[in-house]
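Peer 1: Here's a sequence, model it:
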Amino acid sequence: MKLISLSAHFDGQSIQLDEPYKLEPNIKLIITVLPEQLPEREAGLWLSRHQLNKAYNQNDDYPLNAIKTPNPDYAGS
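Peer 2: Have a look, this model is predicted:
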């Protein structure tokens, strides 16, 4: 199964999907709780930033020869 993000909400008793989606029994899920009172766009930006921060961190080592087009304004080049 491919990775997919689904919008949902908690109704006080259980998590409810905002749109119908067929899920297989016992499928593993990851739930991300968004901060309260964020407009939908800000919540999406927050989630994107959070996921990017998880994917890339300061300990990643990318050699300079991996850069196809150098940025002359970058201080590290």
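Peer 1: rest of the way, CA atoms for contacts and neighbours
Peer 2: OK.
Peer 1: Next up, the contacts around residue 10.
Peer 2: Contact analysis of residue 10 by CA atoms under 8 Å, 6 or more residues apart in numbering lists residue 16.
Peer 1: Please report how far it lies from residue 53.
Peer 2: Distance, residue 10 to residue 53, by CA to CA, to the nearest Å: 26 Å.
Peer 1: How many residues are close by the nearest residue to residue 17 once chain neighbours are set aside?
Peer 2: Among residues not flanking residue 17 along the chain, residue 8 sits closest, at 4.1 Å (CA to CA, 6 or more residues apart in numbering). When counting by other CA atoms under 10 Å, one arrives at 14 neighbours for residue 8.
Peer 1: To compare against the first, here's the next sequence to fold:
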Amino acid sequence: MTDDAPIRVLLADDQALVRGAFALLIGSAPDMEVVGEAATGREAYELARSARADVVVMDIRMPETDGIEGTRLIAA
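Peer 2: Just a heads-up that it's a prediction; the model follows:
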């Protein structure tokens, strides 16, 4: 990542409205871009690898794989 490259953000929340609100806020920042959205921790893990996100904004309570386990998978 270069100094003028935007920060690549992945959003993980099971509520589409919450993801949309965060995407709107992040998308309005000139130095940030949303590179993916996930509804489960497992989806976040898969997208974090393929989208090469710099930052993951993760909800803790999600179906299937929660945010804590999703974070463990990403960090491993």
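Peer 1: After superposition, what is the TM-score?
Peer 2: With the length set by TM-score structural alignment, normalised by the length of the second structure, the two chains reach a TM-score of 0.32; 45 aligned residues with a CA RMSD of 3.9 Å.
Peer 1: Can I take it that residue 16 of the first structure is in a helix?
Peer 2: No. Checked against DSSP: H, G, I helix; E, B strand; the rest coil, residue 16 of the first structure lies outside a helix; its state is strand.
Peer 1: mind checking how far it is from residue 45 of the first structure?
Peer 2: Taking CA to CA, one finds residue 16 of the first structure at 22 Å from residue 45 of the first structure.
Peer 1: try residue 51 of the first structure
Peer 2: Taking CA to CA, one finds residue 51 of the first structure at 10 Å from residue 45 of the first structure.
Peer 1: Repeat that for residue 8 of the first structure.
Peer 2: Distance, residue 8 of the first structure to residue 45 of the first structure, using CA to CA: 17 Å.
Peer 1: how about the helices in the second structure?
Peer 2: For the second structure, applying DSSP state H gives helices covering 16-27, 41-51, 67-75.
Peer 1: Please identify the deepest-packed of these.
Peer 2: helix 41-51 (a mean of 19; mean count of other CA atoms under 10 Å).
Peer 1: Which secondary structure elements does that one sit against?
Peer 2: Applying 3 or more CA pairs under 8 Å, 6 or more residues apart in numbering; DSSP states H and E, one finds that helix 41-51 of the second structure contacts strand 7-12, strand 32-38, helix 67-75.
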